[in-house]
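In: With the sequence up front, the predicted model follows.
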Amino acid sequence: MIAMGGVIGSGLFLSSGYTVSQAGPLGAVLSYLVGAFVVWLVMACLGELAVAYPVSGAFHIYASRSISPATGFTTAWLYWLTWAVALGSEFTACGLLMRRWFPDVSVWIWCLVFAAVVFGVNAFSARFFGETEYWFSLVKVVAVVALIVLGGAALAGFHPLAPSGSHHPFLLENFSTPHGLFPNGFSGVLVTVLAAFYAFSGSELIGVAAGETEDPSRAVPKALRVTVARLLVFFVGAIMVIAATIPYDKVGLDESPFVTVFSAVGIPYAADAMNFVIITALLSAGNSGLYSCARMLFSLAEEKQAPQALRRLSKRGIPLIALSVSMLGGLASLVSSVAAPETVYLVLVSIAGFAVVGVWMSIAAAQFFHRRAFVREGGDVRILAYRTPFYPVVPILAFALCAVSLVGIALDPAQATALYFGVPFVVACYLYHWLRHGRRSSRAAV
C-alpha cells in the first residue's frame, strides 16, 4: 500500500492532462503503456536485489556493492532529489486544485499549509504514518476505480445523469478523429514518456521498505507482482477513459482531468467531491515521498556518506533532522508565489522524472553486475529466492529505454530544465565523492 500510495499522485491526477494534450489520445495511452512496461522491467531487477540486500533505504547499497561506491552515493542523492522535488510538485498540484474553491488565495499559501500537514504526520510516529498512508491509498484506489467504471459506462452510452445535449461520443470516437493518433507527431509521444515515468515513480518504494519487512524473500516478490499488475490496470485504464472523454486540446494543468471527467458524466457534486479526493491523494503521495526522503538520508548517514546528525532519532524512532532537511525540497513549491504555478509544477515534475529515471537505470545496472558477479563466484541462480527473468535481456532493455526517455525531454523546452539541472547534479555527486574518498572508491566494484 505504501508503494501504491507513492505512485498514485500528481503524475496521474494532474499531469496526465499534460500528457494527453501533448501526445494526443492514442499517444498518451502509448506513453503510459511504455511506462508500465519499463516499470515491470525495473521491478523485475529490483526484486532480486531487494531480497539479496534487504536493507532499509537500500537503493544506494545495491549500486555501491554491485557497481561502485561513487555510483551508490550518486544514486542515493538522486533518489533523495526525486522525492524532495516531487514533494514540491505534489504541494503545488494541491494548491492549483484548491483554486477551484478559493480562486483569490495564492497557491504558495496552500503549499505551506499542506507541507505542515505532511510533516506532522511523518514526525508523529512510524505507526501513525503507516496507518494514515493505508487509508490515504485506499481513497486513491477507490477514486481511480470510480473514474474507470463511471467514465467507461458513459463512453459506452450509459450516462443518465449527464445534462441534456452533453452526452459523450460512443466509445473511442476521440481516437478516430484526424488528430486522434499523434496530433504533435511521434515527438509528442517521446516528450511525454518522461512524464509517464514520473507518474509511475514510487513503485520502487518497495525496495526502500524491504529492510523493514519481516520476510523479504516472500513479501517483496509478492508486493512487486501485485503492484505492477494494479498499476497497469489503474493507470492505463484511467488514461484511456480520460483520453476518450476529453478532447486533447481541451485538457491541461489548470484542472485535474479526473474533475473534468466526473463533471462531464453529470454526477451531482462529483466534481467538488473528486477535487477533495484528489487533494487527499496528492497529500498521500507527498506523505510517502517524505518518508522515503528521510529514510534515504538516514541510510546515507549510517554508511558515513552524509552528516552524522542525520542519524539522530526522536524518542519515537523518527529521524527528525533527516525529515526536516528533506522537507526543504518540498518548500521549493513556494516558488509558485512569484512564478506561474503551472510552469513551476511542470519544471518540478521534469526534474523529479529525470532523477527517478537515473535511479531506475542504476537498479537495472546493479542487477546486471550483481548477477554476473554471483555466477562468476560459483553461485547457482536456482537457489536465489527471487531471480530476475530473462537475464540479461531485462536489465539491458530497462537501462536502454530509460536512457531513450532522457533524449525525449531535450525536445521539449518546458522539460529541458531537467537536463540543465539534473546532469550537473549527477556530475557534482561523482566529483564530491571522488574528492572526499579518492579515485579508488569511485572505480567499479565488479
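Out: Looks like it came in fine. Numbering: from 1, shown residues only.
In: Every contact and neighbour count from this point should use C-alpha atoms.
Out: Fine.
In: and the helix or strand harbouring residue 287, how far out from the chain's middle?
Out: Under the criterion of DSSP states H and E, residue 287 resides in helix 270-302. Relative to its chain's centre, helix 270-302 lies at 10 Å (C-alpha atoms, centre = their mean, to the nearest Å).
In: Longest helix in the chain, please.
Out: Using DSSP state H, we find that the single longest helix of the chain is helix 15-52.
In: elements contacting that helix?
Out: Judged by 3 or more C-alpha pairs under 8 Å, 6 or more residues apart in numbering; DSSP states H and E, the packing partners of helix 15-52 are helix 186-200, helix 205-209, helix 216-231, helix 237-245, helix 341-376, helix 393-409.
In: I'd like those helices laid out as a markdown table, including distance to residue 174 and mean neighbour count.
Out: What follows is the helices and strands packed on helix 15-52, written out as a markdown table (distance: least, C-alpha to C-alpha, whole Å; neighbours: other C-alpha atoms under 10 Å):
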| stretch | distance to residue 174 | mean neighbour count |
| --- | --- | --- |
| helix 186-200 | 17 | 26 |
| helix 205-209 | 36 | 24 |
| helix 216-231 | 24 | 17 |
| helix 237-245 | 5 | 26 |
| helix 341-376 | 25 | 23 |
| helix 393-409 | 25 | 19 |
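In: For residue 55, find the nearest of those.
Out: When the helices and strands packed on helix 15-52 are compared by C-alpha to C-alpha, helix 205-209 sits nearest residue 55, at 7.6 Å.
In: which residues are contacting that closest one?
Out: Identification of contacts with helix 205-209 by C-alpha atoms under 8 Å, 6 or more residues apart in numbering yields 2-3, 6, 46-47, 50, 54-59, 220, 223-224, 292, 295.
In: this is the other structure I want to compare:
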Amino acid sequence: MAQQELKRDLANRHVQLIAIGGTIGTGLFLGSGKAIQLAGPSIIFAYLIIGIAVFFIMRALGELLLSKAGYQSFTDIAEDYLGPRAAFVTGWTYWFCWIMIAMADIIAVGVYVRYWFDVPQWIPAIICLLILLGFNLLTVKLFGELEFWFALIKVITILFLIAVGVVLLVIGFKTDAGTVTIQNLWEHGGIFPNGISGFLLSFQMVLFAFVGVELVGVTAAETANPKKNIPSAINKIPLRILFFYIGSIIILLCINPWTELNGAESPFVKTFSLVGIPIAAGIINFVVLTSAASACNSGLFSTSRILFNLSKTDQAPENFKKLNKNHVPGNALLVSTIVVSVGALLSKLIPEQAFGIVSTISAICFIWVWGVILICHIKYKKTRPELHAKSTFKAPFTPFINYAVLTLFGVILIIMLFASETRPALLLTPLWFVLLYVMYSLRRKSM
C-alpha cells in the first residue's frame, strides 16, 4: 500500500519556475490587449498596483506557511485561524478557481491548434488534457519539469520582445504605425486617455493576469527545502513583475501607440508583425498554446492537491486522499480532469460568453482566497505573537498593508458591479458560496 504522504520531489529550480509560470500567463499574452484598450498607457500603473498587492499577499502566505511545519496549503491555515467552515469554503473555492482556469485554457488549446490544423476544437483539447493527466499521474517531478520548460518558453519570448524593443528604441525604427519612441506613451491622448473610469475598469483583467501566483504556496508540501525555496521564490516576485509585466507592456506601447492595439488580438502578435518578422503570428500562437497548456497543467496539479488535503481533513470523500505508487493523489487527479473536460461542452453551448464568464468568476473567487490569506495573517499576528516574533520571514508593513489590500479588493468588486461585461458573473458567483454553505451544513449533520 502506498504511503499516504506527498513526495517532496520539487527542486529549487522547479519552485522558481513554477513561481514565474504563476506570474506569466494568458492574462499577459492575451488579456493585456483588452486591458490596454480600456486604460491606454495607464495600464502600467494598474499592473504595478495589483503586482504590489500580490507581493504582500505572498509575503503573508509565506510567513504563515513557514510558521508551522504541518501546513501543506493555505486551507490548513484557514482551519487554524478561521475555523473548519472557512477552511471548507476556501478549499473548495480554490479548487473551483483552478477548475475554471483549466476549463478556459483547455478550450484555448483547441482554438490555438486550429491555427495549424483544421480539426474539431474538442479533439486537441481532449488530447492535451489526457497527455497532461498522464504526466501528472506519474510523478510530481514530471509536473515540475513540464512547468520548468513551459515557463522557460514564456521567459524567452518576453526577453526577446524586450531586447528587440530596446534596439528599436535606440535606432528610432519606423514601423507601419510610426516611429518607435518612448513618446508614444503620452502622445496619443495622454497617460489616461480614457480617464479614471477606463483605468479602473482595467483592474479586473489585470487581476486575472496574476491569478495562480499563489501556486508556489500549494507546492510547499512537495518542495525539498521549503524554508529556503519558498522565501526565495516569493522575494523574486517583485522583480519578475517589474521586468516581465511592466517592462514588456512599456516596450509594447513604445513600439505601438496604444490606439493601434486591438483588444481581440494579442498585442505581442501585433508587435512582432510590425517589426517585420513574417512568422510572428505562428511564433506567438505557439507561445500562447504552451502558456494555455501550462495553465491547465498547473490547474490539474493544484486541484488534485486541494482535493487530497480536503479529504485528509474529512472535508471531501475519503477516496481523494489515496495516493498511487508514485505518491500522487490519482483519484483526485482523475476527478478534477473529468470536471475540466466539461469546458469543451461549455464552449459549444455558450461559445461567445464562456471564456469571459469563467475567467471573471475565477477572478472573483481568487479575491476570496487571497482575502482569506490576508485575514488569517492578521489573526496570526494578533493571536500568536510569539510565532511572529521568531519568524525568519516576516511579512512587512502588517497589519496595515493587509487592510489596504482588502480595501483594494472591495473597490475592484464594486467596479465589476458597474461594468456590464463583469456584472453577470459577479451576480452569479454568490450561488457558489450558497452551495458550499449547504454542503457544509449537510456534512455537519451527517457527522
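Out: Perfect, I can see it now. Values in this document were obtained by computation on a predicted structure and should not be read as measured data.
In: Could you get me the TM-score between them?
Out: Taking TM-score structural alignment, normalised by the length of the first structure as the basis, the two superposed chains have a TM-score of 0.89; 429 aligned residues with a C-alpha RMSD of 2.4 Å.
In: Could you dump the helices and strands packed on helix 15-52 of the first structure into a markdown table and include distance to residue 432 of the first structure?
Out: Listed next are those as a markdown table, based on distance: least, C-alpha to C-alpha, whole Å:
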| stretch | distance to residue 432 of the first structure |
| --- | --- |
| helix 186-200 | 27 |
| helix 205-209 | 24 |
| helix 216-231 | 33 |
| helix 237-245 | 41 |
| helix 341-376 | 18 |
| helix 393-409 | 24 |
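In: These: which one's closest to residue 112 of the first structure?
Out: Nearest to residue 112 of the first structure among these is helix 341-376 (14.1 Å), distances taken as C-alpha to C-alpha.
In: Which elements pack onto that closest one?
Out: Secondary elements touching helix 341-376 of the first structure (3+ C-alpha pairs under 8 Å, 6+ apart): helix 15-52, helix 59-66, helix 69-98, helix 186-200, helix 393-409, helix 417-437.
In: just the angle between the first one and helix 393-409, please?
Out: With axes from the mean of the first three to the mean of the last three C-alpha atoms, to 10 degrees as the basis, helix 15-52 of the first structure and helix 393-409 are set at 150 degrees to each other.
In: ok, back up a step: among the helices and strands packed on helix 15-52 of the first structure, which comes closest to residue 270 of the first structure?
Out: helix 237-245 (15.7 Å).
In: got the angle for the closest one vs helix 216-231?
Out: Inter-element angle recorded for helix 237-245 of the first structure and helix 216-231: 10 degrees (by the same axes, to 10 degrees).
In: Assign the aligned partner of residue 147 of the first structure in the second structure to helix, strand or coil.
Out: Taking TM-score structural alignment, residue 147 of the first structure has residue 161 as its aligned residue in the second structure. Three-state call for residue 161 of the second structure (DSSP: H, G, I helix; E, B strand; the rest coil): helix.
In: give me every residue that touches residue 161 of the second structure.
Out: Residues in contact with residue 161 of the second structure (C-alpha under 8 Å, 6+ apart) are 248, 251, 272.
In: Mind doing that once more with 10 Å?
Out: Contacts of residue 161 of the second structure were listed using C-alpha atoms under 10 Å, 6 or more residues apart in numbering, and they are 155, 247, 248, 251, 252, 268, 271, 272.
In: Ok, residue 228 of the first structure next?
Out: 4, 36, 37, 39, 40, 41, 43, 44, 200, 203, 234.
In: Could you give the number of residues near the aligned partner of the third one in the second structure?
Out: The criterion is TM-score structural alignment: under it, residue 37 of the first structure has residue 52 as its aligned partner in the second structure. By the measure other C-alpha atoms under 10 Å, the count of residues near residue 52 of the second structure is 17.
In: doesn't residue 405 make contact with residue 52 of the second structure?
Out: Yes - Residue 52 of the second structure lies in contact with residue 405 (C-alpha atoms under 10 Å); the separation is 9.3 Å.
In: What span of the second structure is the helix holding residue 287 of the first structure aligned with?
Out: Counting by TM-score structural alignment, helix 270-302 of the first structure corresponds to residues 280-312.
In: buried residues in the matching stretch?
Out: Across stretch 280-312 of the second structure, burial judged by 16 or more other C-alpha atoms under 10 Å covers 280-281, 284-312.
In: what's near enough to touch the spatially closest residue to residue 318 of the second structure that is not a sequence neighbour?
Out: In space, and not counting its chain neighbours, residue 318 of the second structure is closest to residue 311: 5.4 Å by C-alpha to C-alpha, 6 or more residues apart in numbering. Residue 311 of the second structure sits next to 305, 317, 318, 319, 320, 321, 322, 332 when contact means C-alpha under 10 Å, 6+ apart.
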